[in-house]
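A.B. asks: Have a look; sequence and predicted model below, questions after that.
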Amino acid sequence: MRSSRVAAKAPEVSATDANENAASGMKRADAGAKSSLVAVKRVVFEPTAPNPTPAPAKSPQGMAWIPGGEFSMGAQDPPEMDDVGMKATVDSRPIHRVYVDGFFMDKTDVTNAEFEKFVKATGYVTVAERKPRAEDYPDAPPENLVAGSVVFAPPNHPVPLDNYFQWWTYVPGANWRHPLGPNSSIVGKDNYPVVHVAYEDVQAYAKWAGKRLPTEAEWEFAARGGLAGKPYVWGDEFRPHGKWMANTHQGHFPDKDAGEDGYTGIAPVAQFPANGYGLYDMAGNVWQWTSDWYRPDYYQQLKSMGVARNPQGPDSAYDPAEPGHAKKVHRGGSFLCTDQYCSRYMVGTRGKGDVDTGTNHLGFRCVMTIQQWETAQKGAVSHSSPGQ
């Protein structure tokens, strides 16, 4: 399988802000097409029914209890949504009912400091730090088989939005320690989200931490924070009372981020208000891995099941734009999302990415079941002894 990880001079970026949005910034002139899009927006959200099970007396450090329950899953288009928004929600329909059990979730994305503890404890080397093997990429020129990752490199002038190679590039030496390349560093950025992590990397961290990645359904239930039928994590309006609620892109995409929300580029975790469950940055800043394979028709399958209980995602991945690529679902949007190009900071929308590819706008957070928490507590007790 050809991967976006190996640069063929211009990488085939799996960054979720890319393929499916390539020309979505253009307005449709056809009023008939527009009216048909508006009709799609008339979706019905039923109330969220939280699980009545009492919350545990204690939560793992840095995690919040998510009660679980039954909810309507999928994208709700805000009023006056333009073609960019409609494009962002096309694989997030139909709205369907899902039930998830309760679980704990990290309050923030995994930070550089947390990931560094894992690396120091295990000696783990991320995918971006490893030199790609020629046998895995037989079509790649030898000079392109260098360790590195995909980095957002904005042009210094406006460009058409139909070719994302104009702002994404494969940078040798880019990895979680050097997010923009070998001359960059995370020194002084302990509380920033770790980025340039491939699916294999985040799975390794989760296992070490005694946790796992959230399913897509768990992620959305948690992100909604108890709200039903709202387009954003925080409610109906993108900027309630003029307040910025997430780290997104302002100004002209991709060449100018005005930083009106206080940040140009990635921000430290927890700089914006938490949602109803006490979770930070469930919209914007960095995309987040989930454990589900990506299929654009998966919601149709779930809809036919009635109320899907604890869905684990499809059995395999399929992206009609890149049929041979194994992709997982990304959620939450990033600091690059904008109403000009990618509006996937909306809570029900979906992203996708190759499992072997990280970028400088992709991170993750973990979840833990009650059973995992109880096992961890028993392990802590068994390793202690009187007098210690």
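C.D. replies: Cool, got the structure.
A.B. asks: can we go C-alpha only for contacts and neighbour counts from here?
C.D. replies: Will do.
A.B. asks: Strands along the stretch 101-250 of the chain, start to end?
C.D. replies: Taking DSSP state E, counting those that start in this stretch to define them, one finds strands in the stretch 101-250 of the chain at 103-106, 148-152, 168-172.
A.B. asks: Next: the stretch 251-388 of the chain.
C.D. replies: Along the stretch 251-388 of the chain, counting by DSSP E, counting those that start in this stretch, strands occupy 251-252, 256-257, 287-293, 308-309, 327-331, 351-354, 362-363, 367-368.
A.B. asks: could I get those strands as a markdown table with mean neighbour count?
C.D. replies: As requested, the strands of the stretch 251-388 of the chain are exported to a markdown table (neighbours: other Cα atoms under 10 Å):
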| stretch | mean neighbour count |
| --- | --- |
| strand 251-252 | 14 |
| strand 256-257 | 18 |
| strand 287-293 | 27 |
| strand 308-309 | 17 |
| strand 327-331 | 26 |
| strand 351-354 | 27 |
| strand 362-363 | 26 |
| strand 367-368 | 24 |
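A.B. asks: hang on, the earlier thing: please work out which of the strands of the stretch 101-250 of the chain is packed deepest.
C.D. replies: Greatest average neighbour count among those goes to strand 148-152 (a mean of 28), per mean count of other Cα atoms under 10 Å.
A.B. asks: how distant is that strand from the center of its chain?
C.D. replies: In terms of Cα atoms, centre = their mean, to the nearest Å, the centre of strand 148-152 is set 17 Å apart from its chain centre.
A.B. asks: and it, what other elements does it pack with?
C.D. replies: Here strand 148-152 touches strand 168-172, going by 3 or more Cα pairs under 8 Å, 6 or more residues apart in numbering; DSSP states H and E.
A.B. asks: The structure to be compared is supplied as follows:
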Amino acid sequence: MILVTPNQELERKNLVPVSALRKLKRLRAPPKHGDFSETASGSKTPGIQGADDPYFKYDIMQELPGGRVTIGSNEPNSMFGEYTTKTLEAKAFLIDKYPVSVAMFQRFLEHKRKYVPRAVSQGYSYVFRNFVNDSLKKSKDVLDKATQYHMVKVSQASWKQPEGPGASKPLNSRLLEPVVHVSFHDASAYCTWKKKRLPTELEWEFAARGRIHDQKFPWGRDYLHNRSNLWDGVFPNRNLMFDGFEGLSPINAFKAQNMYDVYDMLGNTWEWTLSTFREIGTSRTDKTNAKYVIKGASFLDTITGMFNHAARVSARRPVYPNSTLYNLGFRCALSKSAADNLGVNRIPSHTEL
């Protein structure tokens, strides 16, 4: 397919003066997917800059009307308080249509130069054992210390080099992947910079369900390989990649997952929420050693839960706020009233769905 840049199209139709065309020609066409070209503003680090930025369109929120929703699960393999279902009321809110990408997070760090993400400051993070460099793969001592989810502690692994030194592909080839190795505090800092916040578990599950109640997946009852990035095959040695991906996939790799037109809610990465996880027998007000609920499952999880977790809309896990993982990202949310006051860029809700 031949792509025609905006200035070529204008020149062909002769709709603008020559002087204006010359000015347009000094601007580069938007990079192709994964390209790290210089943007129109002259920056060599693409981020969320404006309409001329190829990543701008992924920084948009979906307005949702709120209402009653049944969350949780009655499945026999329910874990971490997923059981049983309960019907709750969600107020109108906005949620990011896409998870926060590497490009978006990079723009945040360019503006907040003094901010140091957790994985960078501590000097390590946890990476799926299959993706570490060859030296670590040969180290029995390192692999023996892998977590139950086959995560390995890797020095210098971070949002910028998710697999760690000697294993990560160039940053410019993964700008549309979800940012990972971010702690709860990193995610909160980014959302605050955007004048947003993390979604609550109720908001996250409301958005993921898309008005479809009592179904496992955002799109309905049956799993579809072309809608989500999950593990296919025998974990951890063989991923058949029916969905087309071995590891992380771009945030736009699959079409919207439900009628609310949100992307990547299920699979690819788990996502932070604002909701604290309450252990059985502890007080709701006890914030000591608090864990936070993460939602969505990741590419390491399976449909049935035979390996790792059962990937479904109700899936949840408790994680400490300082944790950083190869399969954990986030997206932001905002109440409708706050969004109205801020004039946030959004797509209106479709209450007729």
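C.D. replies: Nice, I can see it. The structure displayed is predicted, hence computed values, not measured ones.
A.B. asks: What value does the TM-score take for this pair?
C.D. replies: The TM-score (TM-score structural alignment, normalised by the length of structure 2) is 0.71; 271 aligned residues with a Cα RMSD of 2.7 Å.
A.B. asks: that older thread, nearest to residue 380 of structure 1, out of the strands of the stretch 101-250 of structure 1?
C.D. replies: The closest of these to residue 380 of structure 1 is strand 103-106. By Cα to Cα, the value is 18.3 Å.
A.B. asks: What span of structure 2 is the closest one aligned with?
C.D. replies: Alignment of strand 103-106 of structure 1 against structure 2: residues 93-96, by TM-score structural alignment.
A.B. asks: got the strands of the stretch 251-388 of structure 1 as TSV, with distance to residue 83 of structure 1 columns?
C.D. replies: Shown next, in TSV, are those (distance: least, Cα to Cα, whole Å):
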stretch	distance to residue 83 of structure 1
strand 251-252	17
strand 256-257	21
strand 287-293	22
strand 308-309	30
strand 327-331	20
strand 351-354	17
strand 362-363	25
strand 367-368	34
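A.B. asks: For residue 86 of structure 1, which of these is the nearest?
C.D. replies: Across the strands of the stretch 251-388 of structure 1, closest to residue 86 of structure 1 is strand 351-354 (Cα to Cα), at 14.0 Å.
A.B. asks: The closest one vs structure 2, average distance?
C.D. replies: Here the mean offset of strand 351-354 of structure 1 against structure 2 after fitting is 1.4 Å, by mean Cα distance after the TM-score superposition for structure 1.
A.B. asks: so that strand corresponds to what in structure 2?
C.D. replies: By TM-score structural alignment, strand 351-354 of structure 1 lines up with residues 317-320 in structure 2.
A.B. asks: Report the distance from the matching stretch to the chain centre.
C.D. replies: Distance, centroid of stretch 317-320 of structure 2 to centroid of chain: 17 Å (Cα atoms, centre = their mean).
A.B. asks: Stretch 59-79 of structure 2 too?
C.D. replies: Worked out by Cα atoms, centre = their mean, stretch 59-79 of structure 2 lies 16 Å from the chain centre.
A.B. asks: buried stuff in that stretch?
C.D. replies: Applying a neighbour-count criterion of 16 or more other Cα atoms under 10 Å, one finds 59-66, 69-73, 78 buried in stretch 59-79 of structure 2.
A.B. asks: and if you look at stretch 324-343 of structure 1?
C.D. replies: Within stretch 324-343 of structure 1, the residues scored as buried using 16+ other Cα under 10 Å are 325-343.
A.B. asks: Ends of it, what's the gap?
C.D. replies: End-to-end distance for stretch 324-343 of structure 1: 26 Å, by Cα to Cα, to the nearest Å.
A.B. asks: And residue 73 of structure 1, what's its match in structure 2?
C.D. replies: Looks like residue 73 of structure 1 aligns to residue 71 there (TM-score structural alignment).
A.B. asks: What of residue 119 of structure 1?
C.D. replies: Using TM-score structural alignment, residue 119 of structure 1 sits opposite residue 109 in structure 2.
A.B. asks: Hmm, its match is touching residue 115, no?
C.D. replies: Yes - judged on Cα atoms under 8 Å, residue 109 of structure 2 makes contact with residue 115 at a distance of 6.7 Å.
A.B. asks: Now do the contacts for residue 334 of structure 2.
C.D. replies: By Cα atoms under 8 Å, 6 or more residues apart in numbering, the contact set of residue 334 of structure 2 is 93, 94, 95, 196, 197, 198, 199.
A.B. asks: Run through the residues that contact the third one.
C.D. replies: It refers to residue 95 of structure 2. Counted by Cα under 8 Å, 6+ apart, residue 95 of structure 2 has contacts 61, 62, 63, 64, 199, 207, 331, 332, 333, 334.
A.B. asks: Please repeat the previous calculation with a cut-off of 6 Å.
C.D. replies: By Cα atoms under 6 Å, 6 or more residues apart in numbering, the residues touching residue 95 of structure 2 are 61, 62, 332, 333.
A.B. asks: And it, how far from residue 101 of structure 2?
C.D. replies: Counting by Cα to Cα, the gap from residue 95 of structure 2 to residue 101 of structure 2 is 15 Å.
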